[in-house]
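*Asks:* Structural data only, the sequence is not supplied:
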């Protein structure tokens, strides 16, 4: 079986990286003399090269050690008198190597800035502008060309910010290898920033505050039980997308929960009362976990039943179709009386009998507890109403048990008469998976 490897290359990011390296490394040996704080950091580098023990009480040692790495690979023996600014470097001082790592760190900051803006969900054009501003910022160019620590510090700070944003944006892939990698890299980059200069501590505190805010948003979005919060942390995707496979639990079904359910049995052609039905596939609310509780959220304009890459989240106001997972039939309602509650509409999964009753299977998602009009439908957190597009009926639980032909399961109806919200109209996505998604974590 052939092994297929797919590689995605961001051409803009690649070009920015190459240009940034050229921008920062060009003419790195000029001037060939001690500049500003090189007179200070050079002394520590010489001590490292001579393997002499010393106590550095000016700050963390990591930055000086990074500069010493460049000196080591340049073959510097440590013999230079760092006694004044402007002193000419002698032939044994590898100036290019001493200045290389700060310059490289500054060059990579351009790429990091580009990716940070992208992770913040701004356009690639905005990210390009941000990267170009950093590339041609005169103070950063000047600072990066000498044996100083500021460029290294900025690199680790930006790496920490980018890593956290990558981690936060991977909620749909929680506990995957990539999710753990970015979380680990966030902590590592924060530690490295502090190891270069104590000012890096402020980056750690900033990310800690942001993470606390994000955690509070998740907890505060709804009155989650411990079980509900645990479900989020079990790796389920948070955002419902077109192609998601879900189970829908009625919010009103307490203390015994029940889930939107269908099976291959049809409504009787005639009920005991003599009324006729649509003879469509039964839809009920079932108080047990069952494979027939699973539904697929489908985009009415597409045939695909898998999540795209990247996923397209379902938002408040979107029109969807719900495909029953086991029978592949669409959730439907007509202007036909419900079996036990004739003042409401029957809910079914559509069966095409080639009669004059076309399918009416479009549903509008309305997030009841939303904070914004374009809020994304979320696992556990969102309480949604499903409004039938053709008849304006709301999918709800009547609470009445069906007869033996319905296996004593609870009746689901469409209510188009009530303008008053009740919890029997609201549904939670309790279980969620992308299934055969093309999304890669």
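*Replies:* Structure received. These figures come from a predicted structure and were not determined experimentally. Numbers count the residues shown, from 1 in each chain.

*Asks:* When you work out contacts or count neighbours from here on, use the C-alpha atoms and nothing else.
*Replies:* OK.

*Asks:* which strands and helices sit next to the strand or helix carrying residue 429?
*Replies:* Under DSSP states H and E, the secondary-structure element containing residue 429 is strand 427-433. For strand 427-433, the contact count by 3 or more Cα pairs under 8 Å, 6 or more residues apart in numbering; DSSP states H and E identifies strand 245-250, strand 384-388 as packing neighbours.

*Asks:* Now mean neighbour count too, for those strands, in JSON lines please.
*Replies:* Shown next, in JSON lines, are the helices and strands packed on strand 427-433 (neighbours: other Cα atoms under 10 Å):
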{"stretch": "strand 245-250", "mean neighbour count": "24"}
{"stretch": "strand 384-388", "mean neighbour count": "24"}
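
*Asks:* In JSON lines, list these along with distance to residue 139.
*Replies:* Output for those, formatted as JSON lines (distance: least, Cα to Cα, whole Å):
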{"stretch": "strand 245-250", "distance to residue 139": "52"}
{"stretch": "strand 384-388", "distance to residue 139": "52"}
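
*Asks:* Could you point out which of these sits nearest residue 421?
*Replies:* strand 384-388 (9.3 Å; Cα to Cα).

*Asks:* packing partners for that closest one?
*Replies:* strand 363-367, strand 394-401, strand 427-433.

*Asks:* next up, a second structure to put side by side with the first:
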């Protein structure tokens, strides 16, 4: 099972990780949001630690040698549902998405999110719980009787609750400094309101070559004007909040006739 989680809250960026560590806190691998598609945005969803102890791990379906020995094909047909416990593995580095009980680098009132470990680790701190928030329906009657408890790419909005800490994977609209390449901050925060769009995510793309193709081509949901309008405003606010100081200084210098120091 390969999924690309894309965040739909403050900006159209994708969740992202790369083999560079935080300079403080856990000093584990950084997790960010990034506005361009590359293979560091790709994650593998698999079930929780119990599945890992059974040696059931997600892998790329086009690999000849799978991480679970290639003898458990039925595992790739299991659909993720609302309330399921999952682990999220960063494809390129093999480490798992987790939350740590230390303050986030920029928003210290929330917890830090990192990637850590490898396929051999079975750490309960890597577990997240799926909470579906909304399902957009296809206009095609062929696709209108789908189970509302199932995760679908693009059309399902959901939250990820850290099973141990009880906080939610979220964006802040802020950017990391140079050590984080000015990419967007990702945190785990306590959120009382389920409608908090900072904590909403969807799957932009899902690849699973072991699933059969549908008999009818899928018709995506029609855009909803007010939903798109609200998300656009979130994106604009995030862009304004994420301006780095050197850009602000440059704008001020220009507006003051170029005499700024």
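*Replies:* Sure thing, it's come through. Computed from a predicted model, the values in this text were never measured in an experiment.

*Asks:* Let me see the TM-score of these two.
*Replies:* Remark: TM-score between the superposed chains equals 0.64 [TM-score structural alignment, normalised by the length of structure 2]; 182 aligned residues with a Cα RMSD of 2.3 Å.

*Asks:* ok so, going back, equivalent range in structure 2 for the strand holding residue 429 of structure 1?
*Replies:* The alignment of strand 427-433 of structure 1 onto structure 2 (TM-score structural alignment) covers residues 201-207.

*Asks:* which ones are touching the aligned partner of residue 107 of structure 2 in structure 1?
*Replies:* Taking TM-score structural alignment for the superposition, residue 107 of structure 2 sits opposite residue 341 in structure 1. In this structure, residue 341 of structure 1 makes contact with 398, 413, judged by Cα atoms under 8 Å, 6 or more residues apart in numbering.

*Asks:* distance of residue 341 of structure 1 from residue 349 of structure 1?
*Replies:* Counting by Cα to Cα, to the nearest Å, the gap from residue 341 of structure 1 to residue 349 of structure 1 is 18 Å.

*Asks:* what do you get for residue 139 of structure 1?
*Replies:* Distance of residue 139 of structure 1 to residue 349 of structure 1, computed by Cα to Cα: 66 Å.

*Asks:* Please, where are all the helices along the stretch 101-250 of structure 1?
*Replies:* Using DSSP state H, counting those that start in this stretch, the helices assigned to the stretch 101-250 of structure 1 run over residues 124-135, 138-144, 150-168, 177-196, 200-220, 226-232.

*Asks:* quick one: which of these is nearest residue 331 of structure 1?
*Replies:* Going by Cα to Cα, the one of the helices of the stretch 101-250 of structure 1 nearest residue 331 of structure 1 is helix 226-232, 26.2 Å.

*Asks:* what secondary structure does residue 248 of structure 2 sit in?
*Replies:* Look at residue 248 of structure 2: counting by DSSP: H, G, I helix; E, B strand; the rest coil, its state is helix.

*Asks:* Comparing residue 139 and residue 349 of structure 1, which shows the higher neighbour count?
*Replies:* The neighbour count for residue 139 of structure 1 versus residue 349, taken as other Cα atoms under 10 Å, is higher for residue 349 (26 against 9).

*Asks:* Is it correct that that one is in contact with residue 284?
*Replies:* No. With contact defined as Cα atoms under 8 Å, residue 349 of structure 1 and residue 284 do not form a contacting pair (10.4 Å).

*Asks:* Quick check: neighbours shared by the two?
*Replies:* By Cα under 8 Å, 6+ apart, residue 349 of structure 1 and residue 284 have these common neighbours: residue 262.

*Asks:* so what corresponds to residue 169 of structure 2 in structure 1?
*Replies:* Residue mapping for residue 169 of structure 2 onto structure 1 gives residue 395, with TM-score structural alignment as the criterion.

*Asks:* residue contacts, the nearest residue to that match once chain neighbours are set aside?
*Replies:* If the residues on either side of it in the chain are set aside, residue 395 of structure 1 comes closest to residue 414, at 4.8 Å by Cα to Cα, 6 or more residues apart in numbering. By Cα under 8 Å, 6+ apart, the contact list for residue 414 of structure 1 reads 333, 344, 345, 346, 347, 393, 394, 395, 396.

*Asks:* Closest to residue 441 of structure 1 out of these?
*Replies:* For those, the nearest to residue 441 of structure 1 is residue 395 (34.3 Å; Cα to Cα).

*Asks:* matching residues in structure 1 for stretch 39-47 of structure 2?
*Replies:* Aligning stretch 39-47 of structure 2 against structure 1 (TM-score structural alignment) gives residues 291-299.

*Asks:* Counting neighbours, which bits of the matching stretch end up buried?
*Replies:* For stretch 291-299 of structure 1, the neighbour count (16 or more other Cα atoms under 10 Å) marks 292, 293, 294, 295, 296, 297, 298, 299 as buried.

*Asks:* And these, which is closest to residue 22 of structure 1?
*Replies:* The shortest distance between residue 22 of structure 1 and any of the buried residues of stretch 291-299 of structure 1, using Cα to Cα, involves residue 299 and amounts to 46.8 Å.

*Asks:* could you pull out the strands for the stretch 51-200 of structure 2?
*Replies:* With DSSP state E, counting those that start in this stretch, the ranges of strands along the stretch 51-200 of structure 2 come out as 85-90, 96-103, 111-116, 128-135, 156-162, 168-175, 184-189.

*Asks:* With distance to residue 3 of structure 2 as extra columns, can I get these in a markdown table?
*Replies:* Written out in a markdown table, the entries for the strands of the stretch 51-200 of structure 2 read as follows (distance: least, Cα to Cα, whole Å):
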| stretch | distance to residue 3 of structure 2 |
| --- | --- |
| strand 85-90 | 9 |
| strand 96-103 | 13 |
| strand 111-116 | 16 |
| strand 128-135 | 14 |
| strand 156-162 | 13 |
| strand 168-175 | 16 |
| strand 184-189 | 18 |
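
*Asks:* any idea which of these is most buried?
*Replies:* Each of the strands of the stretch 51-200 of structure 2 was scored by mean neighbour count; the highest is strand 184-189, a mean of 28, by mean count of other Cα atoms under 10 Å.

*Asks:* corresponding residues in structure 1 for it?
*Replies:* Aligned using TM-score structural alignment, strand 184-189 of structure 2 spans residues 410-415 in structure 1.

*Asks:* That stretch: how far from the chain's middle?
*Replies:* Relative to the centre of its chain, stretch 410-415 of structure 1 is centred 35 Å away, using Cα atoms, centre = their mean, to the nearest Å.

*Asks:* would you list the helices and strands packed on strand 384-388 of structure 1 in TSV and tack on distance to residue 167 of structure 1?
*Replies:* Formatted as TSV, the entries for these read as follows, by distance: least, Cα to Cα, whole Å:
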stretch	distance to residue 167 of structure 1
strand 363-367	26
strand 394-401	36
strand 427-433	19
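
*Asks:* With that, I have no additional questions.
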